[in-house]
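A.B. asks: show me how the following folds:
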Amino acid sequence: MRSIIVGTAGHIDHGKTALVRALTGVDTDRLPEEKRRGITIDLGFADLDLGDVHIGFVDVPGHERFIRNMLAGAHGIDLVMLVVAADEGVMPQTREHFEICRLLGVKSGIVVISKRDTVDDELLALVRAEIEELTRGSFLADAPIIATSARTGEGISELKGVLRKLSLAIGPRCAGKVMRLPIDRVFTVRGFGTVVTGTLIAGEIVEGQDVEILPAGMCARVRGLQVHGRPVERARAGQRAAVNLSGVEISALWRGMTLAPAGRLHATRAFDAFVEVLEDGLPLRSRMSVHVHIGTAEVMARVRVLEDDGEIACGRAGFAQFKCEKPIGALPDDRFIVRFGSPLRTIAGGRVCDVHPPKHRRRELPIARARLQSLSAADETTRLVALIEMAGARGLTRAEILARTGLSDEAFAEALRGARERGAVVEAENVFISREQFDGLVEALLDELADFHRREPLVKGMSREELRERACARLPVELFRAALANVEASGRVVVDRDTVRLSTHQPELSPSDRILKDELELIFRRSGLEALTMEAALKRIDSAPKERARKLLKLLVDSGTLIRLDDEMLIHREALEALRERLREYAMKCGANIDVPAFKTLIGLSRKYAIPLLEYLDRHGVTRREGDVRRILIAESD
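C.D. replies: Have a look, this model is predicted:
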């Protein structure tokens, strides 16, 4: 069965509540003050079962003082029922309600002339003409106009038939978004506790589900669900639901909050939007303070128009950024209304483009508008690419993208697949960056390595960590790893443990450097198994610059000519190779076991040299310590 939300709209005392009562048998005026004064003050709800379609009615107040309540109910409707009294015709709130529905993107509706029994045919025709003039060129231009009387029942049956026909023609709610339910009522039920109601605008909510209440960030669990007064296990987009929550007190909740999946979305204090200003309103200007109505929330916000002249004129449209005084739960494509406070009136409406926007510099406004235009596209892949491009070199994590788009896991995967097919996005361990930015990062690594080799021609390469600090200091480490893997796979870079170098780099030695290098190597060759520290070796050279000699020693280490026994002591490779042979001969003559005294005798050196040598041999599988002796393993492998 289809579920459709129909909202009433129209001037005060034009019979909206009486019309809903005639259709459903439910009096939506529930407050004592509403009964006493005979007007609707707050939202009222009723439902109508038409067999193959179930209609939920949201009855809104018509008085100008209660427009904020009207806006809280108008956000989630699929179809509007604009009510015009036959004895008064189109009135100020008729026009304002009509404009609000148009700005909120309502695409379908019906016009109902109420109180038909109070006028003759001539006056009825005049009212029809007024309505046609009001709706000309709008989404209601071709809408049915039905004259009714809640008192006599005239036209009610016909209205039900038209409502059914229009409801069945309405397409499904937007798919691919996570669950959201803007809260429009909060109350308690004895024996159950806290209950909130609202229209589920996306996704589905399930009994037992953990939810988060935005913008407060409180967590709760769905204890029970009702749709149109009947218990259900799940509610879907397009249905009005009553949600029994556990783990949260009623005093912590209010209209304007939103239920969402736990940990999925984030509140925001700023958003960029495409805004349409009414022809008979006020121009929207930078630094203007306005009331923003979004979902069921109302918040004060400061405007920054992103057009070059800092203004969106009456009857025009453009981009603007809104900085809210309080956080709100919003997502791209959410519709909102802008009202000016003095005098209080509706001046504009808009559609959210980005819920976590950057600060736009004036000189970058054309670029910002172009990107916001991409974010407004219907194609989710285009929007995803634009969002990632706007993040720059930092990229966006998967969690950040989901929070900023509200996409379901399936819709995100589909959009990402399209972005990859276009070659527009690179993924690095769940961090996503535009191809252009990633290519720039790769070039930055190569440039940094080239600069390092120019500065340090004698050094084999740059440490991995130093390269990251210089080229990607403020970027996620995942992007650095991906860029490094890219240049290594392409053969442009060689990664040797912790050292990175360009594949074309070879240490360049001047004639004097070659002489000094040979002198240093000779020092270690003559030293044999008497390992030397780098500083001890440097003391054995006379006039050569110590820093230059130190780099040449590191070059000898990097080339494998010198071997590190530990953090300080170095030994020539030839000495170790000769030692291996002596150990093999020892094992053949004396057995595979050797203790420290025997090893000292074998090499003719003190414990100072013997212990570091044995520990090195242990680490490299030449010997293995077994208690107080070492077992010579190379003898066993021969």
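
A.B. asks: please make it C-alpha for all contacts and neighbour counts, starting now.
C.D. replies: Noted.

A.B. asks: SS state for residue 6?
C.D. replies: Classification of residue 6 using DSSP: H, G, I helix; E, B strand; the rest coil returns strand.

A.B. asks: tell me which stretches of the stretch 351-500 of the chain form strands.
C.D. replies: 396-397, 425-428, 431-434, 462-463, 493-496, 499-502 (DSSP state E, counting those that start in this stretch).

A.B. asks: residues making contact with the third one?
C.D. replies: Applying CA atoms under 8 Å, 6 or more residues apart in numbering, the contact partners of strand 431-434 are 385, 388-389, 391-398, 424-427, 478-479.

A.B. asks: buried stuff in that strand?
C.D. replies: Under the neighbour-count criterion of 16 or more other CA atoms under 10 Å, strand 431-434 has 431, 432, 433, 434 buried.

A.B. asks: filter the contacts of strand 431-434 down to the ones in helices?
C.D. replies: Applying DSSP state H to the contacts of strand 431-434, the entries found in helices are 385, 388, 389, 398, 478, 479.

A.B. asks: now list the buried members of those.
C.D. replies: For the ones in helices among the contacts of strand 431-434, buried by 16+ other CA under 10 Å: 385, 388, 389, 479.

A.B. asks: now do the helices in the stretch 1-150 of the chain.
C.D. replies: Along the stretch 1-150 of the chain, counting by DSSP state H, counting those that start in this stretch, helices occupy 16-24, 32-37, 67-74, 92-103, 121-135.

A.B. asks: kindly report the same for the stretch 251-400 of the chain.
C.D. replies: Using DSSP H, counting those that start in this stretch, the helices assigned to the stretch 251-400 of the chain run over residues 365-375, 380-390, 398-405.

A.B. asks: by contact count, what packs against the shortest one?
C.D. replies: Think helix 398-405. If contacts are counted by 3 or more CA pairs under 8 Å, 6 or more residues apart in numbering; DSSP states H and E, helix 398-405 sits against no helix or strand.

A.B. asks: what does it rub up against?
C.D. replies: The contact list for helix 398-405, computed with CA under 8 Å, 6+ apart, reads 264-266, 331-332, 354-356, 408, 412, 430-432.

A.B. asks: let's see this one next, to set against the first:
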Amino acid sequence: MRVIATAGHVDHGKSTLVRRLTGMEPDRWAEERRRGLTLDLGFGWTRIGAEDVAFVDVPGHERFVPTMLAGAGPVPAVVFVVAADEGWKPQSAEHLAALHAFGVERGLLVVTKLDRADPGPATTEALRELAATSLGTVPTVACSGTSGEGLTGVRAAVGELVAGLPVPPAGADVRLWLDRAFTIRGAGTVVTGTLAAGTITTGDELDLGGTTVSVRGIESLGTERTTVRGVARVALNLRGVDRDRARRGHALLTPGAWLTTSEVDVRLRGAASADLHRELVLHLGTAAVPVRVRPLGTDTVRLALRTPLPLRVGDRGLLRDPGAHLIAAGADVLDVRPPELRRRGAARARGAELSGDLALAYLRRHGFVRAADFRAMGLPPAGNRVGDWLVDPGRFARLRSTVRDEVAAWSRAHPVAAGMPEDALRHRLGLPSADLLAPLLTGLETSSGLVRLPGTGLDPRVASALALLDEDFAAHPFRAPETDHLRDLGLGRRELAAAVRHGRLTPIADGVYLAPGTETRAADALAGLEQPFTVSAARRALDSTRRVMVPLLEHLDAVGVTEPLGDGTRRLR
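C.D. replies: Next up is the predicted model:
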């Protein structure tokens, strides 16, 4: 499906053209039909060639410019209508200014009412006006909505227009700007909008203003569907939201894929920052939000939004002065998570920064950013990829040069420790995720969640005490030193834990330590016993004590060396 908008001065025949092309009545309200004046957004669709084409018919009267902007904002192309008997008019200019501010680049000029006047002069004037905007040179066709003359040419021209439009990716994140919301008895809340990209399927869960809603049903072009992909006009029956919490200007979003922000930095098109009023309205999608404007550079400003919006870098909107009924400027979103401007001269510096590589500038400012956050902001990947993170190469290089010093300082402060805990090192380095630590540990030793310098051993005092225990174990490998003896050697809990981490002791039970390799030596000694054997027989074979023997056999059971038989005896596995 392709979706295009109409534009043009009031009473130039936009709705009549849509009516003749689609056979549908775009003016939904009785008041519109009574007055012959479009007051709200209208819709109609038809098939042209191999494409379904949906029209968003916008009002042309100056009183309804905000409604026109809501209709034109989300669509990629426009049919611009000018009447042959009236030519270029004030709302023609305002609609064109809006399309230019939105950056619409694809269009078709339709000169209507050729049965009332020669379309040549109106065509020439309109083409001159359009050529000076983002639309540039566009094809043109003339017709009469009353007699039907020229409508075949209009259909063919519309077909050529939509055939040249790009096809958005089906896997894109969904952002459906709502243009209508209403209630249907027995169904509940229904919303409509133009799906610009992505795919929506029945049962999908989407985010609406921080609330998770599910898609109960989908209708597109009057037909119920189970799935729809952009670009498309859609009506969604939602579960999980009341009608009063959904309205024009809200957006249905892929959960977690968009950053909703109340401050953005934008580049202006068609105006200088010094020329703008401080209070304007930002129109983007179907939203219209009052903003405060703060100049940054000659063509860049910061917008403080009264209502947060889900925006991405590259979004195009426009700024409008509602008091003067003027389009003030186009606004291209540059940064949806801009830095604070607290220091003197910060605004000027920020303006200069906005002329450079914004993705790299953002990464340098934060150091480490999740790749998903860059996607949510609309920024291209920058820096180096480490797992799910993007990292600033300069920041990473500086950390890599200091990590050894951090580990060495820790070792000096904790001489009996077997190494610096990885979590402690991560916090000292200011890393937001443990995944970022591993690439910085080149040339360091790691084990059991500890980091140490190569060749780092135990504190000399601890090593000396363990050497004395080694002599005792050599004579009696299964006699654990008593607590008093360990204390006399200066081996407290921290020192013993360090010895265990270094592989110098094997913990059997609380306060019971034997030499490393105890399991293998015990298995060799127990192999000489008649199987099964008792605790007493094992104690005699290992020349041990009951204090050690019971926990040792339980330890051997746990590691699979021995097997308890349930009657107080065991056997080797």
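
A.B. asks: what's the TM-score here?
C.D. replies: Here the TM-score for the pair of chains, by TM-score structural alignment, normalised by the length of structure 2, is 0.82; 571 aligned residues with a CA RMSD of 4.3 Å.

A.B. asks: make TSV out of the buried residues of strand 431-434 of structure 1 and add distance to residue 292 of structure 1.
C.D. replies: Formatted as TSV, those follow (distance: CA to CA, whole Å):
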residue	distance to residue 292 of structure 1
431	33
432	32
433	33
434	33
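
A.B. asks: nearest to residue 562 of structure 1 among those residues?
C.D. replies: residue 431 (41.4 Å; CA to CA).

A.B. asks: if I look at that closest one, how far off is residue 230 of structure 1?
C.D. replies: For residue 431 of structure 1, the distance to residue 230 of structure 1 (CA to CA, to the nearest Å) stands at 44 Å.

A.B. asks: one more: residue 502 of structure 1?
C.D. replies: 70 Å.

A.B. asks: okay, these two: which has more neighbours?
C.D. replies: Between residue 502 of structure 1 and residue 230, counting by other CA atoms under 10 Å, residue 502 is the more crowded of the two (23 against 9).

A.B. asks: who are the neighbours in contact with the alignment partner in structure 2 of that one?
C.D. replies: Matched by TM-score structural alignment, residue 502 of structure 1 corresponds to residue 453 in structure 2. Shown in contact with residue 453 of structure 2 (CA under 8 Å, 6+ apart): 404, 407, 408, 443, 444, 445.

A.B. asks: cool, and residue 341 of structure 1?
C.D. replies: With contact taken as CA under 8 Å, 6+ apart, residue 341 of structure 1 is in contact with 290, 291.

A.B. asks: so what does residue 78 of structure 1 match up with in structure 2?
C.D. replies: Under the alignment (TM-score structural alignment), residue 78 of structure 1 maps onto residue 76 of structure 2.

A.B. asks: can you tell me the closest non-neighbouring residue to its match?
C.D. replies: Leaving out its chain neighbours, the residue that sits closest to residue 76 of structure 2 by CA to CA, 6 or more residues apart in numbering is residue 104, at 6.1 Å.

A.B. asks: the alignment partner in structure 1 of the one you found and residue 99 of structure 1, how far apart?
C.D. replies: Aligned counterpart of residue 104 of structure 2 in structure 1: residue 106 (TM-score structural alignment). To residue 99 of structure 1, residue 106 of structure 1 is 10 Å away according to CA to CA.

A.B. asks: how about the contacts made by residue 542 of structure 2?
C.D. replies: Contacts for residue 542 of structure 2 were tallied using CA under 8 Å, 6+ apart; they are 478, 522, 525, 526.

A.B. asks: now with 6 Å, please.
C.D. replies: Contact analysis of residue 542 of structure 2 by CA atoms under 6 Å, 6 or more residues apart in numbering lists nothing.

A.B. asks: excluding chain neighbours, what is closest to residue 333 of structure 2?
C.D. replies: Of all residues not flanking residue 333 of structure 2 in the chain, residue 266 sits nearest, at 4.4 Å (CA to CA, 6+ apart).

A.B. asks: can you count the residues close to residue 580 of structure 1?
C.D. replies: With other CA under 10 Å as criterion, residue 580 of structure 1 counts 18.

A.B. asks: could you check how far it is from residue 616 of structure 1?
C.D. replies: Distance, residue 580 of structure 1 to residue 616 of structure 1, by CA to CA: 12 Å.

A.B. asks: buried deepest among the strands of the stretch 351-500 of structure 1, which one?
C.D. replies: Mean neighbour count (mean count of other CA atoms under 10 Å) peaks for strand 431-434 among the strands of the stretch 351-500 of structure 1, with a mean of 25.

A.B. asks: what comes up buried for the longest helix anywhere in structure 2?
C.D. replies: Determined from DSSP H, the single longest helix within structure 2 is helix 393-413. By neighbour count on 16+ other CA under 10 Å, the buried set for helix 393-413 of structure 2 is 393, 396, 399, 400, 403, 404, 407, 408, 410, 411.

A.B. asks: also stretch 456-475 of structure 2?
C.D. replies: Judged by neighbour count using 16+ other CA under 10 Å, the buried positions of stretch 456-475 of structure 2 are 457, 458, 459, 462, 463, 465, 466, 469, 470, 472, 473.

A.B. asks: again with stretch 244-261 of structure 2
C.D. replies: Those would be 246-255, 257-261, for stretch 244-261 of structure 2 by 16+ other CA under 10 Å.

A.B. asks: now residue 317 of structure 2: closest residue in space that isn't a chain neighbour?
C.D. replies: Closest to residue 317 of structure 2 by CA to CA, 6+ apart is residue 284, at 4.4 Å.

A.B. asks: quick one on the thing from earlier: mind putting the helices of the stretch 251-400 of structure 1 into a markdown table with distance to residue 346 of structure 1?
C.D. replies: Shown next, in a markdown table, are those (distance: least, CA to CA, whole Å):
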| stretch | distance to residue 346 of structure 1 |
| --- | --- |
| helix 365-375 | 24 |
| helix 380-390 | 30 |
| helix 398-405 | 28 |
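
A.B. asks: out of the ones you listed, deepest packed?
C.D. replies: Per stretch, and counting mean count of other CA under 10 Å, the top mean among those goes to helix 380-390, which has a mean of 23.

A.B. asks: gap between the alignment partner in structure 2 of residue 68 of structure 1 and residue 302 of structure 2?
C.D. replies: Residue 68 of structure 1 maps onto residue 66 in structure 2, with residues paired by TM-score structural alignment. For residue 66 of structure 2, the distance to residue 302 of structure 2 equals 22 Å [CA to CA].
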